[in-house]
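K.L.:
Got a predicted model here, sequence first, then my questions.
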Amino acid sequence: MLVWYCRIVALMSILSALSPRTNERIDRLPDYILFSLGFLLGVPSLGFGVLMLMLAAAVRRRKRVAWWLLMVLGVFVGPLGWLAVSYLFDDLTWADLQPLPPLIVSFLIQAVFVALVVWARKEFYAVFDAANFRLALVVLGVSAALSTLIGITLVAWNDANPHTDLGDQALYTLKAGMAGTGLWWYDTAVEVPHWVDVAVNFLGSVMILAVAWALFQPRRGSVRHEPRDDARLRALLDKFGDQDSLGYFALRRDKAVMWSPTGKAAVAYRPVGGVSLAAGDPIGDVEAWPGAIEAWLAEARQHAWVPAVMGASEEGGKVLSRFGLDAIELGDEAVVEVDEFTLEGRAMRVVRQAYNRVERAGYRTRIRRHADIPRPEMAQLMRRADDWRDGAVERGFSMALGRLGDPADGQCVMVECLDADGVLRALLSFVPWGVKGLSLDLMRRERGTENGLVEFMVIDLINAGPEHGVERVSLNFAMFRSIFERAGRIGAGPFLRLARVVLSVFSRWWQLESLYRANMKYRPVWEPRYLCFPKARDLARIAIAAGRAEGFLAFPTPRFLRRRRKCEPAPEPAPAPEQESEQESEPASEPASEPAPESDPQTDPTTAATPPQQG
């Protein structure tokens, strides 16, 4: 009920602000009626409407701060607010209270509203999220200056009264920007068309939105988990890392960690736009997963975050479904079994030809663990990877480590491709997947190089797998793979074909189909991955949060403003706690991994196909 009250007041405020006759109607009303209508129908201001919409969202999420704002609204707006203002600033007389019946009705409505808010107090349990006040103040200063400058210019250009000065126009701009001009008791002689009022009020609304956006942006440099979390996660990965190919990505330092009561399992997640976004299965003993999931969901409830998991395996999806989360198939991960891979046969003819063509051109690969690469060479590789990145925005969250060259990641594998002159032309970086597996993290190549270069590197890695103790390699994640595959079969229905057409359109920007076809060449084992979520109505918010986390909805930073990425220092190692005796459990279904090769022999692949690393 309170949510819809805020929404209705917001709608009425916006509509009345757009109406050209609102000021005339306001002038004919007594002050106490005006305050009562403001309580019931809002203020003729786009900015106030925006604030009420934001308040409605906070009420829906049961934020404790929303309850206090409702109490302020209930006590200080309406006839009680009018009485307080009149008593403090005007000479309030009995005549001002006439006629009494409308005033009494207004008081009753206000009392019912306040009583309803007090009665619902226990429903507002969600704590206030940490706010970025410094950024909000900067945005407030910049946006206020810009909106004031533009607003005064608009008012001055369209003022029909030749006797007004800049002071009158500035005051009018302030009135129109903060609320409807007819609400202010101090009037000016400025005469402008109604569209100027709306335009200036719109600038004020944009300022409010900008400040609200900045207020809840994460502070730069904030550490999501402590060095002790790193040490404990690595201890679990050493023991249970074979379960999930996405497990190593829990070590991203922008992910918080929620532990089970026994410390035998953990969920790595990141709060993004009101969504607690996790990726992959929980880390650790399957028997301890429920404890970690319960703790993660409890924190999400405390903050009114929507819990969501991207890329859960089938086993992880089953466990999460016990806690009320639904699941839909997001796509499939391509896993290549080293022992079963071969270039022989007609099915591999295209890949074999691409491999031989690149080999004849004089290209060769070098495969090393990160720990075996000298620091000066690693620094050079990091610079080249940065130069080859497609776009200014770092991408990757669920299937990218977010860094390169960290000394703590010494067991990662680097595949370098050099041309006939020994010049580096491409590189791949893989993170450990347990003891005998690798999962693709980073893929970069120089533009204009030979087609099939990535295939050449991947095949060389697979062929060298036994030498490096690698039995399986996880390549790129292909979203909606089943749709592309089934829609190409005979007898595919019209809805399936239509879905493929729609996805093909989006593939122009996100390479959905090209990633599927690039992975299909290796004839991999397809491991399904799922998106887990509480309710279908939350999917839009989850999609936006996932897009922000992965870097697809980020504002790109101009290249000349980006600092050269440097090797991020490893956190101080903390001793892992003693592990209590545990029962060995059967590993859950074989998990999946992440990004993989990109190019099709028919297309010129670029680095955009993979999530890049962050410095």
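P.N.:
Looks like it arrived, so ask away. Numbering: from 1, shown residues only.

K.L.:
use CA for all of it now, contacts and neighbours both
P.N.:
Fine.

K.L.:
By residue count, which helix of this protein is the longest?
P.N.:
helix 133-158 (DSSP state H).

K.L.:
Beyond that helix, next helix or strand please.
P.N.:
The element immediately downstream of helix 133-158 (helix or strand, assigned by DSSP states H and E) is helix 166-178.

K.L.:
Okay, one more to line up with it:
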Amino acid sequence: MKFISRASVVLRTYPVTVSVTILLIMTAIVTGNLTQGAAHLSSLDLGAGITSTLQDQRWWTILTDLFVAHDLTQFIIDLIASIVLLGVAERLLKPLRTALAFLITGLLGVGLGITLQVLGTAAGEWWATGTRTLETLDPLTPVVGVLLTATAYMSTLWRRRVRVVAIAALLVFVLYSGAPSDIYRLIAAGIGIPLGWLLARGKTRRSLEHSPRLVRRRLLATMTAVTAVGPVIALTQPSGLAPFSLVSGIISGNVVSASTVLEQCGQLVHSACTKSLLLASGHGTGGVAMAFVPIAVLLVAAWGLGRGRRFGLSLAIVVNVALAILSFIAFNILSLFSDLPEPGWSTLSVVELVGSTLLAVALPLAVAVVLFLNRSYFPIRSSGHQIRRFAVVISLSFAVLFTVTLVTLVIGAASTNRGESSWALIWTSLKPFVPLHLFGWVHVAHQPAFAIGLLIFHWAGPLFWVIFVIGCIYVLANAKSETLVRDQRRVREILKTGGGSLGFMATWPGNNYWFSPDGKVAIAYRVINGVALTVSDPIGAAGNDLQRIHEFSSFCDRHHWTPVFYSVHEHLLPAFETLGWQKVAVGEETLIDLASLDIASKAWQKVRHALNRAARENVTTSWTRWPDLTPDQVSQIRGISEGWVSARDIPEMGFTLGTAAELEDPDVRLMLAIDGDGRIHGITSWLPNYRDGVVIGWTLDFMRRGENSVNGVMEFLIGSAALHMKEAGNAVMSLSGVPLARKPQSPKSSDVGEGEIPPSATPASTTLTRLLDFLAQRLEPAYGFSSLMFFKAKFNPHYETLYMAYPDPVALPAIAIAVGRAYLPDVSARKALSMLRNLAG
């Protein structure tokens, strides 16, 4: 009875998915396509194509194409796609829109695809002419169309993810395989995206002008991976009709049996035998493995690109440039134009041949250029020690394996009395380390005839590249300056003696460090535009502020930098006044005295309501660390964070504003709001504040709420964190600083609701304060600094102004640029001005 009840719920929720799945199973049983061959399939007259649909006037094949699988492999794929992808889409679209999208994208995808083939055939185009007699059975076409239609109803993060992955996968098959069904799917996807927008009435359209750094890196990594996987598809489906199908030629060749050639040649040496031996020397198991070397290296490079590694960028650029050169040699581009046109060739055929060949060279070269132009998105560099160690290991490995191969060839030549020259033996020894066609134009010696020699000859190259790939993975996985790692350890030790409420930000990526001569004080800074911009106060035990500031200033002078102390607290101002420096308020920090916290008081009334509401919704908190999270929780947090970033048409800020990357620090604590089903509604992160080796408080850094989260989840999380810290005996809780904001004055802070802006104090006006006020007004609609300030006011805090201190007013333009680039490192000056104009408009 329980099973019937569940089945009824599934049928009511997913009627289209269930119906399509049943139809796929029924047609597979009735047609017998799972066990019969192609002849049986063509006899059923169910496939769509120019011949069947138009010439034979079997119009119904456009419909049957959507429900009949071609063979067992496709049936399994279609069945899984129907249950999973169609089910996900139907949950978003609801049954009626799902059925509509299924028919529209499926029928138009196949119909327009056939029309495209007709037009191409009439023009004499290669692909259309070569595929005109083929028939397709592909239920995956409407499934892809429905999935892309449903992306309009997804969150911004998942919409972008699904579209990028789906379109990339579809393009790979179109460009490297070129089967008619590949074109039909791409057309269905292209119809699905605007169809979804129409069904959703345009509510979900977003601009991608300011794509976040993480998203851009992933797009570039995906592009690199696609160019790596493409040749594999071209090899497995060698129709030769796809635009990039020729790319597979640089890693393949005519298979020749080495043993057969050696047996036929015997002791004779002539041109035909040499040519056959040359071909044979590139084949065998090792030769097949060598075909996949560029693919493996590019996939490793793509993995490094996704992690922001500069070494991965260099690797991807070098491999793609090498593939372009290899393609140029393999296809003999220089002689291509002199051999054309041949009698009977149409102009279109000539253009297609030349175009496909040139594309094989241009594609990897274009990828290399795009990666080079976007090199700023890959800032994480490996240390010089790691690079040197990698170079030494790779060089020694190559030298040893090359020497062994050369000795093997010399022994083989001596045993057969072949008079090979030294240069021929050297060239032949290099051959196992590169794909087949690179030395195809050079006369080389043959491979050894004895068993051990053949084993060494065929496997020396693959073994070298295995070592190379492992070395690359090691460098990419450990791409951190060892000096910087040591400095970060020192900073963490000094930080425990004292660092202020914002001191832990010094541990974030992107900072450099200055240490006092006695090693007891450190200052974290970033050099931008000739300005050494510090991250809050000096770190270490209090005292000797004037001396530390003077020592750091002298250090900056030696490097011709302008020292600027940013987000420093008021207790440092006397030292700056002594030095004659200027100061300006750049933000406000909100602090809560945990000892006097009374959650039952009127001042905490709104927070108390949020706590009660969460309790009614069965939402609880978890005070934890990133290493202690479950894989599901990690996935949810990343999804919430990336969704928040992707939903905005503005770049994410950094510097003193943490991102999701800082959550993984084991010293950082996380406060999660979790319901009874394990769904995370919101997350806050807390940075430790040390004094004399003991945590005396925590500073709020990262705040994100999930979609459809319980109302007041941020108030609930911060209020719960305050209660937890008070119970743990902590003295102070900081809600961190808010850039370009002023503390509210009147009415009472605790009576201010979220989004309500009370009057603020008006400091003495200067050119710089007017500029900051202008920026605050322009950036407020996008980043909501004032709204955030007044949201924090409901926690009844007290305020401490944060200042920027600088020695020379003449340097203010350079300082302003440095601060802007610190917060928005991915935005150029032109983009910044454009963003300000858009916000003002």
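P.N.:
Everything's here; your move. Bear in mind that the values here come from a model prediction, so they are computed numbers and not experimental data.

K.L.:
Got a TM-score for the two of them?
P.N.:
Put the two chains on top of each other and the TM-score (TM-score structural alignment, normalised by the length of the first structure) is 0.49; 350 aligned residues with a CA RMSD of 4.2 Å.

K.L.:
quick revisit: so which elements touch the longest helix of the first structure?
P.N.:
Under the contact criterion of 3 or more CA pairs under 8 Å, 6 or more residues apart in numbering; DSSP states H and E, helix 133-158 of the first structure touches helix 166-178, helix 194-215.

K.L.:
Okay, angle between that helix and helix 166-178 too, please.
P.N.:
Angle, helix 133-158 of the first structure to helix 166-178, by axes from the mean of the first three to the mean of the last three CA atoms, to 10 degrees: 120 degrees.

K.L.:
Show me which residues of helix 133-158 of the first structure are buried.
P.N.:
For helix 133-158 of the first structure, the neighbour count (16 or more other CA atoms under 10 Å) marks 135-136, 139-140, 143-144, 147-148, 150-156 as buried.

K.L.:
With respect to W68 of the first structure, which of those is nearest?
P.N.:
Compare each of these with W68 of the first structure using CA to CA and the shortest gap goes to A136, at 21.0 Å.

K.L.:
got the angle for the longest helix of the first structure vs helix 194-215?
P.N.:
For helix 133-158 of the first structure against helix 194-215, the angle by the same axes, to 10 degrees is 170 degrees.

K.L.:
Secondary structure element for R548 of the first structure, which one?
P.N.:
Using DSSP H and E, R548 of the first structure falls in helix 539-550.

K.L.:
Which parts of that helix count as buried, going by neighbours?
P.N.:
Per 16+ other CA under 10 Å, helix 539-550 of the first structure contains these buried residues: L539, I542, I544, A545, A546, G547, R548, A549, E550.

K.L.:
Now the first one. Nearest residue, chain neighbours left out?
P.N.:
Just to be clear, that refers to L539 of the first structure. Spatial nearest neighbour of L539 of the first structure, chain neighbours left out: F533 (7.4 Å); criterion: CA to CA, 6 or more residues apart in numbering.

K.L.:
Might one say that the one you found is in contact with P307?
P.N.:
Yes - using CA atoms under 8 Å, F533 of the first structure makes contact with P307 at a distance of 6.5 Å.

K.L.:
What about S720 of the second structure, how many residues nearby?
P.N.:
Residues near S720 of the second structure, counting by other CA atoms under 10 Å, number 24.

K.L.:
Contact partners for it?
P.N.:
Going by CA atoms under 8 Å, 6 or more residues apart in numbering, S720 of the second structure touches L611, T621.

K.L.:
repeat for C273 of the second structure
P.N.:
When contacts are counted by CA under 8 Å, 6+ apart, C273 of the second structure is found next to V261, C265.

K.L.:
secondary structure class for it?
P.N.:
In three-state terms, and counting by DSSP: H, G, I helix; E, B strand; the rest coil, C273 of the second structure is helix.

K.L.:
what about it, distance to A258 of the second structure?
P.N.:
To A258 of the second structure, C273 of the second structure is 11 Å away according to CA to CA, to the nearest Å.

K.L.:
so what sits against both of those two?
P.N.:
With CA under 8 Å, 6+ apart, C273 of the second structure and A258 have no common neighbours.

K.L.:
count of residues packed around W195 of the first structure?
P.N.:
W195 of the first structure, neighbours per other CA under 10 Å, totals 12.

K.L.:
again with R486 of the first structure
P.N.:
The burial count for R486 of the first structure: 15, using other CA under 10 Å.

K.L.:
ok so it is a helix residue?
P.N.:
Yes - with the criterion set as three-state DSSP, the secondary structure at R486 of the first structure is a helix.

K.L.:
R497 of the first structure versus that one, what's the distance?
P.N.:
R486 of the first structure is 9 Å from R497 of the first structure, by CA to CA.

K.L.:
just A56 of the first structure next, same as before
P.N.:
With CA to CA as the criterion, A56 of the first structure and R497 of the first structure are 40 Å apart.

K.L.:
The two - which one has more neighbours?
P.N.:
Taking other CA under 10 Å, A56 of the first structure and R497 do not tie; A56 has more neighbours (23 against 17).

K.L.:
Please identify the helix or strand for the more buried one.
P.N.:
helix 46-60.

K.L.:
Which elements pack onto that helix?
P.N.:
Using 3+ CA pairs under 8 Å, 6+ apart, helix 46-60 of the first structure is in contact with helix 2-18, helix 64-76, helix 194-215.

K.L.:
mind checking which helix or strand G286 of the second structure is in?
P.N.:
In the assignment (DSSP H and E), G286 of the second structure maps to helix 285-291.

K.L.:
With V335 of the first structure instead?
P.N.:
Assigned by DSSP H and E, V335 of the first structure falls in strand 326-337.

K.L.:
Please apply the same query to L687 of the second structure.
P.N.:
Using DSSP H and E, L687 of the second structure falls in strand 680-691.

K.L.:
Next: F565 of the second structure.
P.N.:
Using DSSP H and E, F565 of the second structure falls in strand 562-568.

K.L.:
One more: Q386 of the second structure?
P.N.:
If you go by DSSP H and E, Q386 of the second structure is part of helix 384-415.
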